[in-house]
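Colleague: Provided below are the primary sequence and the corresponding predicted coordinates.
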Amino acid sequence: MSRPYNFSAGPAMLPEPVLSQAQEEMLDWNGSGMCVAEMSHRGKEFMSIAEQAEQDLRELLAIPEGYRVLFLQGGASSQFAMVPMNLSGRVGKADYLNTGSWSKKAIAEAHRFCAVHVAASTQPEHFVRAPAQSELALSEDAAYLHYTPNETIEGVEFPYIPESSAPLVADMSSTLLSRPIDVSRYGLIYAGAQKNIGPAGLTILIVRDDLIGEPLSGTPTMFDYRVHADSGSMYNTPPTYAWYLAGLVFKWLKDLGGLEGMGEINRRKAEKLYAAIDGSSFYANPVEPASRSWMNVPFTLADPELDADFLAGAKAAGMLTLKGHRSVGGMRASIYNAMPEAGVDALIAFMAEFERTKG
C-alpha cells in the first residue's frame, strides 16, 4: 500500500478503491459532464445515486419493512437533541445508559427536552466496561432506552443488545456497517458517517415508522423526522457528495461479501491487536476483556515518557494518528472497516520492535 495507514478515530480513512473511483468520476460522473458535487439534488442524476445508495444500505443491513432511512446533516451530535425532540413527547421521560464520553453528551442534551433516568452508569469505574443486562434499572414508563454500543474514546463496547420494553435507540456512529446487526431489535439507529460509512457531513438515521410524527411542540422544522421522511431526506439541500461517497462504500462492502465478510475481518483485526497488547508487559489496555471494542483500541505504554517517541517512530513507519484522546491519554488505534488487516499487522510489528529497543 503506497498510502500511510491512518488510525484516526474520525474522520477516518476511506477504502482506497472508493477514493480511486471518486477520483475517476470527479470531473464527469457517468457521462453527465458534471461532478457529483455540482449536481442538483433534485436532478435525475443525483436522484439515481441517492436511490441506489438507500437500496444498497437496506440490502446490507437487511432493514425490514416499516423502517425509514434518512440521510441527514448535523452529525450524531444533532441527534442528541433530535431523538428526545421526536420520541419523548409521548411520556416526557427516557432511559439512558451512561458508559462513556459520548453517552454522557447525549444525556446532557436530553435533559434539555425531557426527564432523563440514568438506568446504569459505569462512570464510577472510569468507564472500563459495559454494564450487564441485570444491572439496568429500567423505567416502566420510558419513551425509549438510549445507549451507545461503542464508546470511541474509552474503547468500550457492549457485547450484547440491551433488552427493553421501550423502543431501543442506539448511537452506532462507530459500529454501523462493521458487522451484521438485527435492525428489528431497534426503534431507532443513528450514526455519523465519518467512521465506517463515508466522509464527515452525513448522518444516517434508521427509524421505525411508528416512532415518527409526534415531536415536541416547538420542534424546529429541520429537527422533525416526519419532515425529512416525507421529503425523502431532501427538504433542504442534503450533503450530496458525502451521500455519493457513502453509496460507493456500500458497493465496496457488498463486493467484500457484505457485513458477514466485513465482520469476520474486523473481528480478526481486533483479536490480533489485543493479543499483542495482552502478550506484552510493555503495553496495557484498561478495558475489561468482555467489553473491549472491535473498532477503537486504546493502549498505554509502561513509561508515558516514551509516548512522543512512539508516535514519532510510528509516523516515520507510515502509521498516523495514533495519539489517544486528550481525556484518556496514551494511544488509540481505530481500526474501522477501511483499515486493512495489513495495517494492523504493521502496527503490531512496529509495537514489538519499539518494545524490543525501548523496553
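Modeller: Cool, got the structure. On a predicted model such as this, the values are computed, not experimentally measured, just so you know. Residues are numbered from 1 along each chain as shown.
Colleague: Please make it C-alpha for all contacts and neighbour counts, starting now.
Modeller: Fine.
Colleague: Spit out the contact partners of A200.
Modeller: By CA atoms under 8 Å, 6 or more residues apart in numbering, A200 lies in contact with 11, 75, 192-194, 242.
Colleague: one more time with 10 Å, if that's ok
Modeller: Neighbouring residues of A200 by CA atoms under 10 Å, 6 or more residues apart in numbering: 10-12, 73-75, 192-194, 239, 242.
Colleague: measure it to L176 for me?
Modeller: 15 Å (CA to CA, to the nearest Å).
Colleague: For the residue of the chain most remote from its centre, give its distance to V287.
Modeller: Distance from the C-alpha centroid of the chain, by CA atoms, centre = their mean, peaks at T357 (35.8 Å). Distance, T357 to V287, using CA to CA: 27 Å.
Colleague: So which residues of the stretch 201-350 of the chain form helices?
Modeller: Ranges of helices in the stretch 201-350 of the chain, per DSSP state H, counting those that start in this stretch, are 225-230, 240-255, 258-278, 307-316, 341-358.
Colleague: Which neighbouring elements make contact with the third one?
Modeller: It refers to helix 258-278. For helix 258-278, the packing partners by 3 or more CA pairs under 10 Å, 6 or more residues apart in numbering; DSSP states H and E come out as helix 44-61, helix 240-255, strand 283-284, strand 296-301, strand 331-334, helix 341-358.
Colleague: what's the last one in contact with?
Modeller: Applying CA under 10 Å, 6+ apart, the contact partners of helix 341-358 are 1, 4-7, 265-266, 268-270, 272-277, 280-283, 301-303, 306, 309-310, 313-314, 317-319, 322, 333-335, 359.
Colleague: For PyMOL, write a command that selects the buried ones of those residues.
Modeller: Selecting only the buried entries of the contacts of helix 341-358 in PyMOL, with 16 or more other CA atoms under 10 Å as the criterion:
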select buried, resi 5+6+7+265+266+269+270+273+274+276+277+282+283+301+310+314+319+322+333+334+335
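Colleague: out of the contacts of A200, who's nearest S20?
Modeller: Using CA to CA, the shortest approach to S20 within these belongs to A242, at 15.2 Å.
Colleague: correct me, but the closest one touches G192?
Modeller: No: under the criterion of CA atoms under 10 Å, A242 makes no contact with G192, lying 11.2 Å away.
Colleague: ok so, going back, would you mind putting the contacts of A200 into TSV with neighbour count, secondary structure and distance to L57 alongside?
Modeller: Shown next, in TSV, are the contacts of A200 (neighbours: other CA atoms under 10 Å; DSSP: H, G, I helix; E, B strand; the rest coil; distance: CA to CA, whole Å):
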residue	neighbour count	secondary structure	distance to L57
G10	20	coil	21
P11	17	coil	20
A12	24	coil	20
Q73	20	coil	18
G74	14	coil	20
G75	19	helix	18
G192	30	strand	15
A193	28	coil	13
Q194	23	coil	16
P239	20	coil	17
A242	22	helix	14
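Colleague: and the comparison structure, right after this:
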Amino acid sequence: MNAPAQPAATAPARLDDLPLRPELVGEEPYGAPQLDVPYRLNVNENPYSPSAAVIADIAAAAATAATAANRYPDREARALRDDLARYLGHGLTADEVWAANGSNEVMLHVLGAFGGPGRSVLSFAPTYSMYPEYARDTHTTWLAAPRADDFTIDPDQAVAAIEQHRPDVVFVTSPNNPTGTAVALSTLELIIEAAPGVVVVDEAYYEFARAGTPSALELLPRYPRLAVTRTMSKAFAFAGGRLGYLAASPAFVDALRIVRLPYHLSAVTQAVARAALAHADELLARVADLRDARDDLAAWLAGRGFEVAESDANFILFGKFADRHAVWQGLLDHGVLIRETGPKEWLRVSAGTPEEMAAFKDALDRVTKEQGT
C-alpha cells in the first residue's frame, strides 16, 4: 500500500502575506532600543532599585495573590483604586480613579470610549510619540497643532486649533514628553473651556516637576469632561509593574469601564501595585535626587554650548545637531544609550545616578571632540 502523499513544504508566512489593515502596512512596532550596555538613559526610568524591604513586601503580595490564581481577579480593582485615590489626595474616591496596565492602556480606553471612526484627537507637537499610534489603533483621526519654538503651548493658538478642528478628544502632556515642558493651569483652563469633547492631561512625569508646579487634579471638580492620567512607571521605580491610572468624574470612569477588556488587571498586578503604594514615601524618596541630577545636567549641557529645553520631568532634551544619529551612535559606542526622539536636531537623555551622569558627560565630551560637533 502506498504511503499518503505529504503536503508540499511551504515557506513561513511573511507579514506582507497577511491581510493586514491597510493603515498598518509598513508600520513598525513601537519600542525604544533595549540594548545591553553599561549605561541606559533612554526611557526615563527611575534608576534606583527598590529596597530589600519593598522587594520582600512585593514578593509576599504576589505569593498571596497566587494562592487564588485559579479565580479571576477583582475586575473593578476596587482596593487598588482606593489606594490610588488616597495617594492622589484632592478628596478623590475610588469611583473617580481608573487603573490599567500602564498609562498606555488607560489612553487606549479613553480613545475606545470617546474616539473611534469619524472622531478625532488633537494634541500639541512635539509630544509623546505613542499618541498617533493610539489614534491609529482605535480608528481615530490624529490631529497635531504645533507648539511654540520654546516647546510651550501658546493658549491663543491652542484655542484656535480647537475651534478649527472641533476634536472629540484633546491630549495635553504636562510635563511634556519629549521636551519636559509643563503647561500652566491657566492655559489648561482655556483648552478645557474651548474643547467640545473630553480633555486628558497626561501627568506621567508630574512627581518630577519643580516645587510649586500645580497639578491639573486641582481642576477636576470644575470640569466633568477632564481626566488626569498618571503612572507608577517613572517616579515610583515601578516600570516593570506596568500600572497606570486616571482621575476623573465617576461618569468618565464608567465610560472607560464599558470598553475595558474583562479582568484586564491581573490579581498579581493589583497586589504588587498595592504593595508598592504602601511604600510610596520610600519609593519617591529619590525623586529629589533625580530633580537635582536633571538641573545639574541642564546647566552642564548649557555650559557646553548646547540648547537645552526647560524641563520639569526626569530627562533633558538638548541639541542642536546637524547629524543627531551620529552623536547617538557615538555615545552608544562609548556604552551610553540615550534616545533619538522628538525634533530631528535634538536628543533626549534621562536623569540618572551620579555614576550614570558622569559616564554620559564623559562620553558626550569624547564624542563631540571626535566628531567636531
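Modeller: Nice, I can see it. Keep in mind it's a predicted model, so treat the numbers as computed, not measured.
Colleague: picking up where we left off before, which one of the helices and strands packed on helix 258-278 of the first structure lies closest to Y147 of the first structure?
Modeller: If we rank these by CA to CA, the stretch that ends up nearest is strand 296-301, at 17.2 Å.
Colleague: And the closest one, how far out from the chain middle?
Modeller: Put simply, strand 296-301 of the first structure sits 18 Å off its chain's centre (CA atoms, centre = their mean, to the nearest Å).
Colleague: what's the answer for stretch 199-216 of the second structure, then?
Modeller: Put simply, stretch 199-216 of the second structure sits 12 Å off its chain's centre (CA atoms, centre = their mean).
Colleague: Could you do stretch 70-77 of the first structure as well?
Modeller: Stretch 70-77 of the first structure has its average C-alpha position 12 Å from the chain's average C-alpha position, going by CA atoms, centre = their mean.
Colleague: Could you check how many residues crowd around the nearest residue to I192 of the second structure once chain neighbours are set aside?
Modeller: Nearest-residue entry for I192 of the second structure: V199, 6.2 Å, with adjacent residues in sequence omitted and distances by CA to CA, 6 or more residues apart in numbering. Residues near V199 of the second structure, counting by other CA atoms under 10 Å, number 27.
Colleague: Mind telling me what V199 of the second structure corresponds to in the first structure?
Modeller: Using TM-score structural alignment, the partner of V199 of the second structure in the first structure is L168.
Colleague: Now do the contacts for its match.
Modeller: Taking CA under 10 Å, 6+ apart, we find L168 of the first structure in contact with 95, 143-147, 161-162, 184-189.
Colleague: Just send those back as TSV, with distance to N30 of the first structure, neighbour count and secondary structure too.
Modeller: Shown next, in TSV, are those (distance: CA to CA, whole Å; neighbours: other CA atoms under 10 Å; DSSP: H, G, I helix; E, B strand; the rest coil):
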residue	distance to N30 of the first structure	neighbour count	secondary structure
D95	47	28	strand
A143	46	23	coil
Y144	44	25	coil
L145	44	26	strand
H146	42	28	strand
Y147	41	24	strand
I161	42	15	coil
P162	44	19	coil
S184	36	15	helix
R185	38	14	helix
Y186	37	20	coil
G187	37	21	coil
L188	34	25	strand
I189	32	21	strand
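Colleague: looking at the second structure, which of these still make contact?
Modeller: Retained in the second structure: 95, 143-147, 162, 187-189, out of the contacts of L168 of the first structure (criterion both residues aligned by TM-score structural alignment, their matches' CA atoms under 10 Å).
Colleague: closest to A37 of the first structure among those residues?
Modeller: I189 (27.1 Å).
Colleague: That closest one pairs with which position in the second structure?
Modeller: Counting by TM-score structural alignment, I189 of the first structure corresponds to V228 in the second structure.
Colleague: what number of residues lie near the nearest residue to its match once chain neighbours are set aside?
Modeller: Closest residue in space to V228 of the second structure, ignoring its immediate chain neighbours: V201 at 4.8 Å, by CA to CA, 6+ apart. Per other CA under 10 Å, the neighbour tally for V201 of the second structure reads 25.
Colleague: Verify the contact between V201 of the second structure and Y245 for me.
Modeller: No: counting by CA under 10 Å, V201 of the second structure sits too far from Y245 to count as a contact (11.9 Å).
Colleague: hey, what's in contact with both of those two?
Modeller: Joint contacts of V201 of the second structure and Y245 (CA under 10 Å, 6+ apart) are 228-230.
Colleague: Adding distance to F151 of the second structure as columns, could you present these in JSON lines?
Modeller: Converted to JSON lines, the shared contacts of V201 and Y245 of the second structure look like this (distance: CA to CA, whole Å):
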{"residue": "V228", "distance to F151 of the second structure": "21"}
{"residue": "T229", "distance to F151 of the second structure": "21"}
{"residue": "R230", "distance to F151 of the second structure": "21"}
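Colleague: Closest to A69 of the second structure out of the residues you listed?
Modeller: Closest to A69 of the second structure, out of all of those and judged by CA to CA, is R230, at 27.9 Å.
Colleague: check contacts around the nearest residue to that closest one once chain neighbours are set aside.
Modeller: Spatial nearest neighbour of R230 of the second structure, excluding adjacent residues (CA to CA, 6+ apart): A204 at 4.6 Å. By CA under 10 Å, 6+ apart, the contact set of A204 of the second structure is 103, 173-177, 228-235, 244-245, 313.
Colleague: A204 of the second structure belongs to a strand?
Modeller: No: using DSSP: H, G, I helix; E, B strand; the rest coil, the assignment for A204 of the second structure is coil, not a strand.
Colleague: what residues are up against A143 of the first structure?
Modeller: The neighbourhood of A143 of the first structure, defined by CA under 10 Å, 6+ apart, consists of 84, 87-95, 114, 165-168, 211.
Colleague: how close does it get to D224 of the first structure?
Modeller: Taking CA to CA, one finds A143 of the first structure at 17 Å from D224 of the first structure.
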